Each structure stands twice: as C-alpha cells, then as structure tokens.
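**Q** Need a 3D model of the sequence below.
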Amino acid sequence: MGMSGGSSNGPMSDINVTPLVDVMLVLLVIFMVTAPMMTTGLDVNLPQAQSGTLDETRPPIIVSVSGQSDILVNDRRTSLAELGGVIVQEKKAQTNPQVLLKADRSVPYGLVVQVMGALKAVGVEKLGMVTESPAAPTGG
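**A** Here you go, the predicted model:
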C-alpha cells in the first residue's frame, strides 16, 4: 500500500488571500478617489471692501458660508446647530484665537446674522469679516 501526501478528510489548512487582496485594492482605490473631495474648500464670492491686513502670527479660525448656505469651520463642514460646539473645540486648541467670517455675497443676511449670533453665544467677542480688495481702476 502506498502512502498519500495528506488526508483528504482533514481540515483545510491553507487560507486563500486572493479575495482579501482584491477587496483591499478596491477600498484603496475608493479612498484615493474620495480623499481629495473631502479636503476641498468652498468657492466663496466675497464682497469688496477697503481693509487692513491680517495678523499672520496665529492661524485664525475661519468660518465660511457658501452661496448654497453650507457652513464650514476651517474647511470642515458643520451645521448651524453644531457650530457653537465646533468653535468651542477650536478655541480650546489655541488661546484667544482670531475668528474670521467668510460669507458669500449671495448668502441671505439672516443666515449671516444667525452665524454671528452662534459665535457670540460661545464667547467670540471679536469677529473679523473677510472681504476682497476692490479692483484697482484701470485706464491711463
């Protein structure tokens, strides 16, 4: 009688990792495609005004309101109800931060006032408004 290399009735001890590798590659591709979309800011059409320059020594907390009424704090999307909590967390990270409000000129005035009220409710006393410098007159 000859001896066989192994018993066909025993448990299979090899693990096939090919399906796992396939799934991991698909997940990697999905994350690579969606990651740039998560960090993109909003295109905000700012009003124009004459103003001074910003204090560049500390990074400010920037609250953005887009034309579609989306609210972002430092490029992270939030809602009006959650805005206060997000600002409190940002204020814990740095002492006496500069807070700037960047609102699209097409945003309803009422929404801007609500955002300002939410900021005041969590102790933001000084609020800067981000504007564009007016274009220099052309001609000669």
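**Q** contacts and neighbour counts: CA atoms only from here.
**A** Noted.
**Q** Glu125 and Gln98, how far apart?
**A** Between Glu125 and Gln98 the distance, using Cα to Cα, to the nearest Å, works out to 10 Å.
**Q** Name the residue in the two with the higher neighbour count.
**A** More neighbours surround Gln98 than the other of Glu125 and Gln98, with 19 against 11 (other Cα atoms under 10 Å).
**Q** residues in contact with that one?
**A** When the contact criterion is Cα atoms under 8 Å, 6 or more residues apart in numbering, the partners of Gln98 are Arg58, Pro59, Pro60, Ile61, Lys126, Leu127, Gly128.
**Q** can you rerun that using 10 Å?
**A** Taking Cα atoms under 10 Å, 6 or more residues apart in numbering as the contact definition, Gln98 lies against 54-55, 58-62, 91, 124-128.
**Q** In strands only, show me the residues you listed.
**A** Ile61, Ile62, Leu127, Gly128 (DSSP state E).
**Q** Buried among those residues? Make that a PyMOL selection.
**A** Paste this into PyMOL to select the buried members of the ones in strands among the contacts of Gln98, with burial taken from 16 or more other Cα atoms under 10 Å:
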select buried, resi 61+62
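**Q** Next, the second sequence, to be compared with the first:
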Amino acid sequence: MAMGSLSNSDDDFNPEINTTPLVDVMLVLLIIFIITIPVMNHSVKIDLPRATNQPNDSKPENINLSIDAEGKVYWNADVVDPAELNARIAVAAQKTPQPELHLRAERTTQYEKVAQVMAAAQSGGLSKIGFVTEPQGK
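**A** Predicted coordinates for the structure are as follows:
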C-alpha cells in the first residue's frame, strides 16, 4: 500500500484536504453562537437621572465705567460723584453673580483719577475689573 506517492495512477491516494466537513462544523458552531448569545445577555436595570437642556448659570450684567479727560466718572452713561460711585460699587458687589467692571478712560485722563476709581472698586468688593481700549487707528 503506497500512501502519499506522487505517481499518476488512478488507484493512488488523493492528498488534498476535503474542506466540506470543516465548513459544516463552522456553520453549526455559528448557528449555536447566534442562538446562545442573546440568552447570555444579562442586563442590569439602572434608573439614570434626567438631563435638562437649560443652562443654569446666568450671565451678570457688565458695568461700563468711563472717565473723561476732565476726570468726570460715568456709570453706564450717568455722571456720578465719588460718594455715589462708592455706594453703587457696594451695591454691585453684593449681587450674585458679581458683575464685571469695564473701565474705559480717555487717552488724556490723568492716571491718578483712574487709580482712584480702581481703588474704590477694590475697596468696595468688586473683584473683576477689565480695561477697555480702542485700536491705535481711532
């Protein structure tokens, strides 16, 4: 008995692998997995909180404080004296959320007046101070 010989006679053994049984086994395993996977899926019921789409934070108003060349102070376009300025700063500092102070001064304004307004804002309790400038071309 000559198994695996490479002769050309018709009685010899054919060394090619028959893949039909392998494909059958693979298809049977695939069907078994398709049937058993949904059964094995264990889910846990969780009561998740609901989200809202409304923002919770509110933007504070901005206080526009302007100082002209003569040293006059404007609170949102209203002229105020130093005593009224201190009173308005104290009221604004108590608000929640605290407003931001936007300080704008003319180019020829004395720095002393700007420093006085900044000191009044700091002593009054305003912690957010921003300086508004204009581009060089204007």
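**Q** re the thing from before, include distance to Pro36 of structure 1 when you put the contacts of Gln98 of structure 1 into CSV, please.
**A** Compiled in CSV, those are given as follows (distance: Cα to Cα, whole Å):
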residue, distance to Pro36 of structure 1
Leu54, 28
Asp55, 29
Arg58, 26
Pro59, 22
Pro60, 23
Ile61, 22
Ile62, 20
Lys91, 27
Val124, 31
Glu125, 34
Lys126, 33
Leu127, 30
Gly128, 29
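**Q** now structure 2: which of those match?
**A** Among those, the ones still in contact in structure 2 (both residues aligned by TM-score structural alignment, their matches' Cα atoms under 10 Å) are Arg58, Pro59, Pro60, Ile61, Ile62, Lys91, Val124, Glu125, Lys126, Leu127, Gly128.
**Q** In structure 2, which residues correspond to the longest helix along structure 1?
**A** In structure 1, assigned by DSSP state H, the helix with the most residues is helix 18-38. Aligning helix 18-38 of structure 1 against structure 2 (TM-score structural alignment) gives no matching residues.
**Q** Packing partners of that helix?
**A** When contacts are defined as 3 or more Cα pairs under 10 Å, 6 or more residues apart in numbering; DSSP states H and E, helix 18-38 of structure 1 sits against none of the other helices and strands.
**Q** distance between that helix and the chain's centre?
**A** Centroid displacement of helix 18-38 of structure 1 relative to its chain, using Cα atoms, centre = their mean, to the nearest Å, is 21 Å.
**Q** Over to stretch 96-107 of structure 2?
**A** Mean-position distance between stretch 96-107 of structure 2 and its chain equals 26 Å (Cα atoms, centre = their mean).
**Q** That stretch: end-to-end distance?
**A** Across its full length, stretch 96-107 of structure 2 reaches 33 Å between end residues, using Cα to Cα.
**Q** Only the buried residues of it, if you could.
**A** Gln98, Pro99, Glu100, Leu101, His102, Leu103, Arg104, Ala105.
**Q** quick one: contacts for the counterpart of the first one in structure 1?
**A** Here Gln98 of structure 2 is matched to Asn96 in structure 1, going by TM-score structural alignment. When the contact criterion is Cα under 10 Å, 6+ apart, the partners of Asn96 of structure 1 are Arg58, Pro60, Val124, Glu125, Lys126.
**Q** Pull out the buried residues from these.
**A** By the neighbour-count criterion of 16+ other Cα under 10 Å, the contacts of Asn96 of structure 1 include these buried positions: Pro60, Val124.
**Q** Find the pair from the contacts of Asn96 of structure 1 with maximum spatial separation.
**A** Arg58 and Glu125 (17.1 Å; Cα to Cα).
**Q** ok, how many other residues are close to the equivalent of Pro135 of structure 2 over in structure 1?
**A** Alignment note (TM-score structural alignment): Pro135 of structure 2 maps to Ser133 of structure 1. Ser133 of structure 1 is surrounded by 13 other residues when neighbours are defined as other Cα under 10 Å.
**Q** One more: Val28 of structure 2?
**A** Taking other Cα under 10 Å as the criterion, the count of residues near Val28 of structure 2 is 12.
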